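J.: Sequence first, then the predicted structure, then my questions.
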Amino acid sequence: MQLEQLYAHFLNYPKISTDTRKIEEDSLFFALKGDHFNGNAFAEKALDLGARYVIIDEADYFIDERTILVSNVLQTLQELAKYHRSKLTIPIIGITGTNGKTTTKELLHAVLVEKYTCFATKGNLNNHIGVPLSLLSINKEFEIAIIEMGANHQGEIEFLSELAQPTHGLITNVGKAHLEGFGSFEGVKKTKGELYAFLAAHQGICFIQHDNSNLVEMIAAYPSLKQIKYGFSEDNEVFGKLIKANPFLAVEWFSKKELEPHTVQTKLTGSYNTENILAAVAVGLHFDVSDKQIRLGIEKYTPQNNRSQITQTAKNTLIEDYYNANASSMKAALENMAVIEAENKVIILGDMFELGDDSPAEHKTVIAQAKTIPTSRLIFVGKDFYAHRDGDAEYYQTTDEALEALSKHPISSSFVLLKASRGMAFEKLITAL
């Protein structure tokens, strides 16, 4: 089937399904394959559950005229998304970065939705499957869209940019994450910088944290790329500072066009989120969102999904930040704990994954940094931290061992940071806190 014909079906039935457990009636079911499943085998079930058409790539699963046979289902999904994107005329903001991209995406959406009908990537659908699904969710009602793009190997941001074709872009930062896939920190910078390369080649506009030396170095390769600068120094178009973190952030910001100070009280914790807030301000101002609307949008935003999320239990106040962890996000989380105003601080850290050969050194660095912060208890969990155990802190090889220790020796009346890679399953610890 020609792409134009498939697109005609999509316009008639603009809902995409890839999982029969969540299928929607009158949708197009794309029979994707994974390491442990073959979507082709679910094509008939998808039709039984209400799919209008199924797209498969194995002839053995052909059913009837409702079956569309293609050479590669994933590639077809991507091509359909790119074709749909080519029909859209709205601004699309591409976001990538090592840390903070999901929070920044949500802050941008919170600001822009005060004025526009704004689409933003749901959850973290930011990879070679999630980006096409996000693009195909943008209908004619939306006036602007934000597409989050993640990567764990070189060339991925270039590919996703070709799909999303952003008119505007933002790299939050670059840090040491997924080093197994990127090869090195230089590999991280090269890959994230592929967004700058796309914008420069297509007369796009870039929002840049211009006090970040890595980003400034990366963008220098594209002198023609239009930059809108934000950060902490007064030479940026938008600049500001953290006023208070107790634990929620209050931030003051200025714009060069109007040097009157604006203050916003947020529901965010983590001093590292100050620059994400300033990014949202810069984007909002560029798209003519008023100062009042910007403040309202940021004040309304509440973080979720274990990303710098404040939880009050019967015994303690927790920062739940175990959606992901890497060397740079761990450093930022600890810097935040150092400035938070709290009497009894407890730090519980879990292993960082996918750091390759750099893993031993990076875990050792985190231990050293954590020990500079006055705490009533300092706990490290996981085999990588355990390899550096000493007598100055508590070390446990597994999350279950840490849970047992916390149950025997409970923590109360404390401000507790929980930070780890997702695979450490730190949510188990909440029952003891």
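T.: Perfect, thanks for sending it.

J.: Going by C-alpha atoms from here, please, whenever you check contacts or count neighbours.
T.: Noted.

J.: What residues sit buried inside the helix ranked longest in the chain?
T.: If you go by DSSP state H, the chain has its longest helix at helix 73-87. For helix 73-87, a neighbour-count test (16 or more other CA atoms under 10 Å) marks Val73, Leu74, Thr76, Leu77, Gln78, Leu80, Ala81, Lys82, Tyr83, His84, Arg85 as buried.

J.: Would you point out which residue is most central in this structure?
T.: Thr102 (2.9 Å; CA atoms, centre = their mean).

J.: my guess is that one meets Ile147, correct?
T.: No - using CA atoms under 8 Å, Thr102 is not in contact with Ile147, being 9.9 Å away.

J.: ok, and here's another one to check against it:
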Amino acid sequence: MYTAESISKILKGELMQQTGYPEIEHILLDSRKLLVAETSLFIPLVSERRNAHQYIDELYKKGVSNFIVSEPVAAGLYPKANIILVKNTLQALHALVAYHRQQFQVPVIGITGSNGKTIVKEWLYQLLEKDYNIVRSPKSYNSQIGVPLSVWQMKPENQLAIFEAGISQPGEMVNLEKIIRPTIGIFTNIGEAHNEGFLNIRQKVNEKLVLFTRSDVLIYCKDYLALNECVNNFHNLVGKREIDNDLQLLTWSRKTDADLRIIGVDKNDNHTRIDALHKQEPLFIRIPFTDEGSIENAIHCWALMLYLGKPQDLIQERMDHLGNIAMRLEMKQGINNSSIINDSYNSDLGSLAIALDFLQHQRQHPTRTVILSDILQSGKSEGSLYEEVAGMLEKKGIQKLIGIGKHISREKQSFQKVQSTFYASTEEFLQKVNTADFQNESILVKGARVFQFERIGKLLEQKAHQTILEINLSAIAHNVKAYQAILKPGTKLMAMVKAFAYGSGTYEIASLLQFHGVDYLAVAYADEGVELRRAGITTPVMVMNPEPSSFDAILQWNLEPELYSMNILEQFEESVRYANKTNYPVHIKLDTGMHRLGFEQQDISELALRLNAEGLFKVQSIFSHLAASEDPAMDAFTKTQADRFAKMSAALQQQLGYAVIRHIANSAAIHRHPDLQLDMVRLGIGMYGVDSVGAFQDKLRNVSVLKTTVAQVKRIPAGDTVGYGATWKAGEPSIIATVRIGYADGYKRILGNGKGQMKVRNKLAPVAGVIAMDMLMLDVTHIPDVAEGDEVIVFGEDLSVQQLAQWAGTIPYEILTGISQRVKRVYYQE
């Protein structure tokens, strides 16, 4: 049991104030993720952009009484708090969890590598859960913050731990090694992923190998030459250190001698048989996957099982039943105007907390519902386990619970504060449920794999045609942070969510941005802002194209209009006066040379008089648009615009008599013209993963994947034509795949007859014929084994929207905003 007093001794910190001895069970790093105040310890982390000490007051009022701080706190403001002062809160977090790890002597598996870490971790859990009480990293918690939160979960009842570790720059793995202290190591593979912070692959391998400095064994594949060389050098170095263990290398290879020598890989339908020699004994496994990544991940798991001494017949039986791993939380449109969050492959307290956080962000529906299975292997008594779950649901504002399973059903008395229904099995739920009972709600489907909750997901998801736009919310958050990292201290961020958030979905993106604390949102028209307000968005919203007919709605929903002419100013004055409001927030648009909208230099004096008259308005910001900030050839004109803006905004601000936010920088200007960041910047296309310049592209992640499927495959003889107008003729016997997308979905007709291409089975296939409204055809003659139902990538990670725009003779903006709303959006968080 930890208390503030014992933790202060562990950290050698100063116990500034002690008012009690509550047991500390949870570490809280994000004030928005508070679950159990009474047993939480808040550790405010400090970065260049954010100092979390500002949230101490808020959390104290919510009942948190234990704090580790690195800044002096006025203890008198928190008379019931225990406060520990340390030099650095991140280092304190690492030291505390490293101490916690040392209290356990169970085997600990540490996994690192470029790819496959989370899959290997989750498959090992599937393979070993019947033999051990296992604690593991939630989702892909493998960072300097994620690893401590993972290891803190270790409890006396655990018999095995599995943690993954990832690093983005040299020097980070030293910290993670002290926290994880793996006794068993797995190095999955090495590649170019996340390579930016390293000089070369060998430096990256050597940095990652630090994780296994005190391990008993390291499992890896010898076929990666750089990895194999680095491991052998590392092995020799470790052997010379004064430590009490000798690192054993357990290797596997498809090319050369190894402890596990792969001698055959036979893919058949949806399964793969892998044959090997182990200690001269022939062995084999079958896995229900055929892709190369899954084969490699399975062999790592196989080697680990052999190291643990598991019988080969047991390994064979369990390998054959490996299941898919949900690498992300998906949100899809559901029946009866609902949203479905699908997390139907595992159920434990750690991943439940993550899923509930994601559910809490969704405010577009008045009701939040959780469909939850029995939680397996918690190590707690059923009573205390489900009391804790009930507390989590209450804290997150869950109104409805559907419990499925014998254990959760026995503890129904724990859930009296939520509307709850219980079923003994998934089958019983599917037989008895009335789908009409689900109306206008956000529904989290969260179940252990054995409960097959994917069947529930299919029942509740709205049926739509098979063209979908997948939107990675984690990538958007990453891109926002990438731009924030280059902002000057104190510079605010306005995020553009106009035009259906560049095709990505206004509410869903705005909700994410609000969670990450952007300062302003911007929409094109008032109705977009009204929808955000209806859905629970409270962040300030600027309306860039206010129309007189929308002024009542703007005032009713506390939206902030852009005023760009005397005419629009006068009309809004009348509405504000009629509504009996004063100091209403507005934004003033200046025309500095783009000549689209905005006040000009000669308007400034009259404008200031009108804005100050009657006290009707409070100017929130003065701004302008750059016409060509991305083009080096236009830098002189950009400077002219900036100079005009500086002169005009200074004159207006002086006559207003108070300080006003000034902003002119768009996505390209943020990094090309850092001197124009001013008080705030407007982030648009860059947030969605596109740098119109190209210089900042490697810092961004792809956000959207537009995909569809093959509806039919036809073989046609040479000379036959394809599509309307018979404009495409086969020069040889050809194979044509018809796919489910057309110009009504946003795929432009100009891309017909070979101008556009799509990816099928990871190869490019040109468009054959003209684009129809709902369908188009691809020439897949050169791609083997294309079949009905195959996935087709229109644009995404390896076929960029920039490339598609280039083929179409347009810009990525037009492609993204032109995707029809009949295309189903699927949102996911990694």
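T.: Alright, I've got the coordinates. Only a predicted model underlies this, so the values are computations on that prediction, with no experimental measurement involved.

J.: ok, back up a step: which residue in the second structure lines up with the residue nearest to the centre of the first structure?
T.: Counting by TM-score structural alignment, Thr102 of the first structure lines up with Thr118 in the second structure.

J.: got it, and Ile144 of the first structure?
T.: In the second structure, Ile144 of the first structure lines up with Leu160, judged by TM-score structural alignment.

J.: burial measure for that match, as a count.
T.: 21 (other CA atoms under 10 Å).

J.: right, and it touches Val106 too?
T.: Yes - under the criterion of CA under 8 Å, Leu160 of the second structure makes contact with Val106 at 5.8 Å.

J.: Met648 of the second structure: which element?
T.: helix 635-656 (DSSP states H and E).

J.: according to the alignment, the very next helix or strand once past that helix goes to what range in the first structure?
T.: Elements were assigned by DSSP H and E; along the chain past helix 635-656 of the second structure, the next helix or strand is strand 661-663. With TM-score structural alignment applied, strand 661-663 of the second structure matches no range in the first structure.

J.: for stretch 432-443 of the second structure, same thing?
T.: Going by TM-score structural alignment, stretch 432-443 of the second structure sits over no part of the first structure.

J.: Tell me roughly how far the longest helix of the first structure lies from the second structure on average.
T.: Per the superposition on the second structure, helix 73-87 of the first structure and its aligned residues are separated by 1.1 Å on average (mean CA distance after the TM-score superposition for the first structure).

J.: Which strands and helices lie in contact with that helix?
T.: Applying 3 or more CA pairs under 8 Å, 6 or more residues apart in numbering; DSSP states H and E, one finds that helix 73-87 of the first structure makes contact with helix 3-12, strand 28-30, helix 130-135, helix 156-164.

J.: Dump the ones you listed to TSV, plus mean neighbour count.
T.: What follows is those, written out as TSV (neighbours: other CA atoms under 10 Å):
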stretch	mean neighbour count
helix 3-12	13
strand 28-30	27
helix 130-135	24
helix 156-164	22
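
J.: need the strands for the stretch 1-150 of the second structure, in chain order.
T.: Using DSSP state E, counting those that start in this stretch, the strands found in the stretch 1-150 of the second structure span residues 14-17, 26-28, 40-42, 66-69, 82-85, 108-112, 134-136.

J.: if you skip the residues just before and after it, what's nearest to Ser114 of the second structure?
T.: Ile190 (5.0 Å; CA to CA, 6 or more residues apart in numbering).

J.: Ignore what I typed, I meant Lys178 of the second structure.
T.: Ala98 (5.9 Å).

J.: What lines up with that neighbour in the first structure?
T.: Checking TM-score structural alignment: Ala98 of the second structure goes with Lys82.

J.: so that match sits right up against Ser161, yeah?
T.: No - using CA under 8 Å, Lys82 of the first structure makes no contact with Ser161, being 10.0 Å away.

J.: ok, now how distant is Ile134 of the second structure from Lys406 of the second structure?
T.: 22 Å (CA to CA, to the nearest Å).

J.: Of the two, give the one with the bigger neighbour count.
T.: Ile134 (22 against 14).

J.: Tell me the counterpart of that one in the first structure.
T.: Matched across to the first structure, Ile134 of the second structure falls on Cys118, judged by TM-score structural alignment.
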